[in-house]
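Asks: everything below, folded, please.
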Amino acid sequence: MFLYNIITFLLFILFLTRPCLASPCPGEPISEDSISPWNIDISRNGPLPQGNGTPLIGKNIYLEKCAACHGASGDGFMDIYPALRGGIGSLATKTPLRTVGSFWPSPESVLDYVRRAMPLNAPQSLNADDLYSVVSYLLYINNIIPQDFPLNEKTISSVKMPNRNGFIDTGEENGKITFPYKEVQDRLGNCFRKK
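Replies: A predicted model of the protein is given here:
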């Protein structure tokens, strides 16, 4: 029995270390080529993917890839998949509806989320033109942009989201995050104290 336990232990160790033999282990340097597939974040400060889309094109892509979960009109599905439109002005009420139009602070944050996580059954499968098209359609059904608005890396910064002032800026654009104590105290009153 002792020999059996030793062999099992050695096989277990071999099994655990095998992934390290094929790829870098924790603490070992990793190449830029290994990082680049994961480094796809999008922010207001760039970099933005190069592409172009309009709500008219985005509607067709949305109906093909998104409507099964979020509904043909973006109203959600049976409280399982969230609504993507409506709710503007509802966040401070007893029945807030968090949608693309009511909650998200910037169009870049919507672009980032859709790029990373949608469609649910095939995340990161949208090319840049499809990505801009779907996001432009979401902005259109929330009455944020007109139907003929060309959304791309140059025009996206001109889009003003309804909840753009609903978030506190942490100063990430400088590469370091600083907590905005003064702004939080102004919003919350004296109940917030810096420690």
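
Asks: going forward, measure contacts and count neighbours with C-alpha atoms only.
Replies: Will do.

Asks: count of neighbours near Asp75?
Replies: 18 (other Cα atoms under 10 Å).

Asks: Arg85 is in contact with that one, correct?
Replies: Yes. Using Cα atoms under 8 Å, Asp75 is in contact with Arg85, at 6.3 Å.

Asks: can you tell me the element the one residue sitting closest to the centre of the chain falls in?
Replies: Centroid check for the chain by Cα atoms, centre = their mean gives Tyr113 as the closest residue, at 1.8 Å. Taking DSSP states H and E as the definition, Tyr113 sits inside helix 107-117.

Asks: I'd like the next helix or strand past that helix.
Replies: That would be, after helix 107-117 and using DSSP H and E, helix 128-141.

Asks: what helices and strands are in contact with the helix or strand just after that following helix?
Replies: Sequence order places strand 151-152 as the next helix or strand after helix 128-141, per DSSP H and E. Strand 151-152 is packed against strand 52-53, helix 128-141, with contacts defined by 3 or more Cα pairs under 8 Å, 6 or more residues apart in numbering; DSSP states H and E.

Asks: can you give me the buried ones in the next helix-or-strand element following strand 151-152?
Replies: Per DSSP H and E, the first helix or strand lying C-terminal to strand 151-152 is helix 181-188. Within helix 181-188, no residue is scored as buried using 16 or more other Cα atoms under 10 Å.

Asks: please give the structure of this sequence too, so both can be compared:
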Amino acid sequence: MRWREICGAGFAIVLCALASGARAQNPYGIGHPATAAEIAGWNIDIGRDGSNLPKGSGSVGHGRDVYAQQCASCHGDKGEGGLGDRLAGGQGTIGTPKPIRTVGSYWPYAPTLFDYIRRAMPQNAPQSLSDEDVYAVSAYILNLNGLVGADATLDAKSLAAIKMPNRDRFVGDARPDVGK
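Replies: From the prediction side, this is the model:
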């Protein structure tokens, strides 16, 4: 039996035990089953194709202002890096001995930028930016990388339509027992 099948069988046994009432007994007297509202609050993932992007929009100009207030202290005034990662530049370096991995040189899908900013930034207050602010900061960072114009306004449709420079350079894992 392969390791994946063994793990799958073990997982199924654990699920059956939980379903049979072991969880319902709650021997420690803490916690509660998650409500639909609690689950919805965490179910904010964005697909690489832009699926699940929220309504709203944001401009490069508004993004410049939000970035200056919320992002520049870590990522530098123009995305050059500092305490936080470098966000701009590096195009053409991925295949070199010293690649510079930035949003514009490395990331394969633009919607993942929105997803990451909304989930994790700013680091001291994740999930504190409005969807409009996240669209705007995404637009500004993409503008710093030369991927949208200074007058761009992004929404779900336009963000999903951006083809990132490194999109076609990622390859799948060819090993037969991985990723299936």
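
Asks: got a TM-score for the two of them?
Replies: Comparison of the two superposed chains (TM-score structural alignment, normalised by the length of structure 2) gives a TM-score of 0.78, and 150 aligned residues with a Cα RMSD of 1.7 Å.

Asks: quick one on the thing from earlier: aligned to the residue nearest to the centre of structure 1, what sits in structure 2?
Replies: Mapped onto structure 2 by TM-score structural alignment, Tyr113 of structure 1 lines up with Tyr116.

Asks: what does Asn143 of structure 1 give?
Replies: Following TM-score structural alignment, the counterpart assigned to Asn143 of structure 1 within structure 2 is Gly146.

Asks: what about the nearest residue to that match once chain neighbours are set aside, distance to Leu147 of structure 2?
Replies: In space, Gly146 of structure 2 comes closest to Gly104 once its chain neighbours are excluded; the distance is 7.9 Å by Cα to Cα, 6 or more residues apart in numbering. In this structure, Gly104 of structure 2 and Leu147 of structure 2 are 7 Å apart, going by Cα to Cα, to the nearest Å.

Asks: repeat for Ile39 of structure 2
Replies: Counting by Cα to Cα, the gap from Ile39 of structure 2 to Leu147 of structure 2 is 35 Å.

Asks: which of these two has more neighbours?
Replies: Using other Cα under 10 Å as the criterion, Ile39 of structure 2 and Leu147 rank with Leu147 on top: 18 against 10.

Asks: scan structure 1 for its longest helix.
Replies: helix 2-22 (DSSP state H).

Asks: next secondary structure element downstream of that one?
Replies: For helix 2-22 of structure 1, the following helix or strand on the C-terminal side (DSSP H and E) is helix 32-35.

Asks: quick one, what contacts Tyr106 of structure 2?
Replies: Tyr106 of structure 2 makes contact with 94, 165-166 under the criterion Cα atoms under 8 Å, 6 or more residues apart in numbering.

Asks: apply 10 Å and report the result again.
Replies: By Cα atoms under 10 Å, 6 or more residues apart in numbering, the contact set of Tyr106 of structure 2 is 87, 89-94, 99-100, 164-167, 169-170.

Asks: what subset of those residues is buried?
Replies: 87, 89-91, 94, 100, 164-166.

Asks: mind picking the two most distant members of these?
Replies: Ile100 and Met164 (15.3 Å; Cα to Cα).

Asks: coming back round to it: most neighbours per residue, which of the helices and strands packed on strand 151-152 of structure 1?
Replies: Across these, averaging neighbours per residue (mean count of other Cα atoms under 10 Å) puts helix 128-141 on top, at a mean of 25.

Asks: and the helix holding Tyr113 of structure 1, how far from structure 2 on average?
Replies: On superposition with structure 2, the mean distance recorded for helix 107-117 of structure 1 (mean Cα distance after the TM-score superposition for structure 1) is 0.6 Å.

Asks: contacts for that helix?
Replies: 38, 40-46, 48-49, 100-101, 104, 118, 120, 122-128, 130-132, 134-136, 138-139, 144, 151, 153, 156-161, 164.
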